[in-house]
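Visitor: What follows is a predicted structure for the sequence shown.
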Amino acid sequence: MKIMVTGALGQLGTEIKRLAENSQHHFVFTDRDDLDITSYQAVEEGLRQGFDGIINCAAYTAVDKAETDKEKCYALNSQAVENLAKACHKHHLFLVHISTDYVFDGRQFLPYQESDDPNPLSVYGTSKLEGEERAFGAHDHVTIIRTSWLYSPYGSNFVKTIRRLLGEKPEIRVVFDQVGTPTAARTLANVIVNFLDVWKESKNTIYHYSNEGIASWYDFAVAIARFSGYSVPILPISTEEYPTPAKRPHYSVLDKRKIKASLGITIPHWQEALEETIREITQGV
């Protein structure tokens, strides 16, 4: 199959590119400088080479900045997704689109299933939910994979920020009352690349994928320090003590039973995946 990957310079796109080197499929990687997916005409022109499907890794992910940068956020997280879905419908392609745990409000304390009602708290979460809805409204061969707390050796993410702060500060403070699951981008990329035949046949389905286990951002930071060999004190603080422009769900653990049963996969625990990622970072990947 010939697959277009958008958002190729991001964390997930970069991990897919690494895996694509050993794949039997042919991947074409694009980013904003190559293809403006907020323009339907540009998407149409980009598909002239002929493709079987699109994996959309492009997203506006600056959660706090989105509160004031709404136009750009919705353009990339909603309108662009509809453009891709419409083009896929026209050319009979499948679409895999990556969404987020932030479509939920975090008011329940059981892992969120795909059938649970979304209720985003932020502009970012609302734009991602609208993207899901527009994709399903425009095409019938769409697979949406919601994930959470994504990180990798590449780009900007929580792991790299905490490691930097641990090297600069005598102590750091991290929120303890927001709970979810860290997800190594490599593990999600593996699922996406290894099951292209499933996505090709999938009809408007949502899956949840993160690594296994549960953590607060504080727990996540403590594990980052441990695997990185830092002994800097990390202090737990409440969300009220660290106000941000965007509201975040206090609980956004994703239920992964559907994707595990459908694909017959096991998923690594978040600490196992984190340790491997930090090993790559320290080795200068």
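Guide: The structure has been received and is ready for your questions. These numbers come from a predicted model, not from an experiment.
Visitor: Every contact and neighbour count from this point should use C-alpha atoms.
Guide: Noted.
Visitor: ok, the closest residue in space to residue 237 that isn't next to it in sequence to residue 228 distance?
Guide: Excluding the flanking residues, the one nearest residue 237 by CA to CA, 6 or more residues apart in numbering is residue 175, at 4.8 Å. According to CA to CA, to the nearest Å, residue 175 stands 20 Å off from residue 228.
Visitor: Between those two, point out the one with more neighbours.
Guide: residue 175 (19 against 16; other CA atoms under 10 Å).
Visitor: and the comparison structure, right after this:
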Amino acid sequence: IVKIVDLLEESEESGKINTVISGTLLDKIEDRLNKNEQILLIQNRRGYSPSVRCSDCGDVIMCLACKTALTYHKQDNNLMCHICGYIETKLFDNCKNCMSHNLIYVGTGTQRVEKILGQTFPNARIARVDHDSVKSGSDMVKTLQSFLNGKLDIIIGTQMIAKGLDFPEVTLVGIINADLGLHLPDFRASERIFQLIYQAAGRSGRGEKPGEVIIQTYDKNNPVIKAASKLDLNRYYKIMLDDRTILKYPPYSWITKIEFIGPNTKSVLALSNKIRNSLSNHYKGLEILGPAACFKEKIKNNFRFQIILKSI
């Protein structure tokens, strides 16, 4: 059984702006705990909150070397860049832009899910599996073995726990936010989300007991999520191939991305323009997009631009 839970409706009913775990999923978790059955929860974002923002001026605490938001890690009480690994150990009491003290933690990572579950189900045996809690392969094996042996009730993790694991006593799988990554600027983004949901659904009910999957989303009518909720491969293939036909994405063309990286933004942009013009003059059977800043436009103090080459 696969069920979609609309987080927009949950937020309206609860009066909360951001519902992390819906009432539906909480009820299902409580039911499984009462039956001594196991639960697998997937939130494909580690840390506690993906960003810290000033509620007065809107400024976000950033990694200066990567131009990306620092993620708050509650367990270590620090801010971390998940791109370059920079750690800010001094937490700010006020906004550096406007000096306001109204800093808020935005978004949900695995640590926040773990905290909510610990508060809601204090007697449950809960473990978190992500790159912060599992430092080595042996740590991962130890945690998963404890789960397999019935010493844990709930495992919370990123996509690493969705693939190829067999837990006969798992009868409930919950995907906390199926929308994460769905709208990234990559034509394969929806494919990855479909894979995650499809693989996660395969973890539930692998033993004698029937399984259930709860998919939480803010976009319940998204055709990819609807196809995934029905485990309908043929429907997804049709959606994907129709889109790629119209946009001439692979397999109906070939596509190549060339990245230009360097410490000086003007020099990098100038080089990317030069290469673009050269390709345009020499190859007439190409559609050339860009140059434009990469999705992650700055990493470790290096600026990144890209051009996309697509066959016509």
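Guide: Done, it's in. Quick caveat: nothing in here was measured; it's all calculated off a predicted structure.
Visitor: Got a TM-score for the two of them?
Guide: Once superposed, the chains reach a TM-score of 0.30 (TM-score structural alignment, normalised by the length of structure 1), with 129 aligned residues with a CA RMSD of 5.4 Å.
Visitor: Correct me if wrong: residue 307 of structure 2 contacts residue 289.
Guide: Yes. Assessed by CA atoms under 8 Å, residue 307 of structure 2 is found in contact with residue 289 at 5.6 Å.
Visitor: Settle it for me: which of those two has more neighbours?
Guide: More crowded of residue 307 of structure 2 and residue 289, by other CA under 10 Å: residue 307, with 21 against 13.
Visitor: would you say that one is within a strand?
Guide: Yes. Counting by DSSP: H, G, I helix; E, B strand; the rest coil, residue 307 of structure 2 is located in a strand.
Visitor: how about it, what does it touch?
Guide: 257-259, 272, 276, 288-292 (CA atoms under 8 Å, 6 or more residues apart in numbering).
Visitor: Identify, from the residues you listed, the entry nearest to residue 28 of structure 2.
Guide: Ranked by distance to residue 28 of structure 2 (CA to CA), the contacts of residue 307 of structure 2 are led by residue 257 at 44.4 Å.
Visitor: Now do residue 136 of structure 1 against residue 82 of structure 1, distance only.
Guide: 9 Å.
Visitor: Between those two, tell me which one has more neighbours.
Guide: Taking other CA under 10 Å, residue 136 of structure 1 and residue 82 do not tie; residue 82 has more neighbours (26 against 21).
Visitor: Now name the helix or strand holding the more buried one.
Guide: Here residue 82 of structure 1 is covered by helix 80-91, with elements defined by DSSP states H and E.
Visitor: which outside residues touch the helix or strand that that helix is followed by?
Guide: Toward the C-terminus, helix 80-91 of structure 1 is succeeded by strand 94-100 as the next helix or strand (DSSP H and E). Contacts with strand 94-100 of structure 1, where a contact means CA under 8 Å, 6+ apart, come from 52-57, 81, 84-85, 88, 125, 128-129, 132, 141-148, 199-202.
Visitor: so the residue nearest to residue 237 of structure 1 makes contact with residue 215?
Guide: No. In this structure, residue 175 of structure 1 is not within contact of residue 215 by CA under 8 Å, at 11.1 Å.
Visitor: residues shared between the contacts of these two?
Guide: With CA under 8 Å, 6+ apart, residue 175 of structure 1 and residue 215 have no common neighbours.
Visitor: quick one on the thing from earlier: what's the farthest-apart pair in the contacts of residue 307 of structure 2?
Guide: Largest separation among the contacts of residue 307 of structure 2 by CA to CA: 259 and 288, giving 13.3 Å.
Visitor: between these two, who's got more neighbours?
Guide: Between residue 259 of structure 2 and residue 288, counted using other CA under 10 Å, residue 288 has the larger neighbour count: 21 against 16.
Visitor: Good, we can wrap up now.
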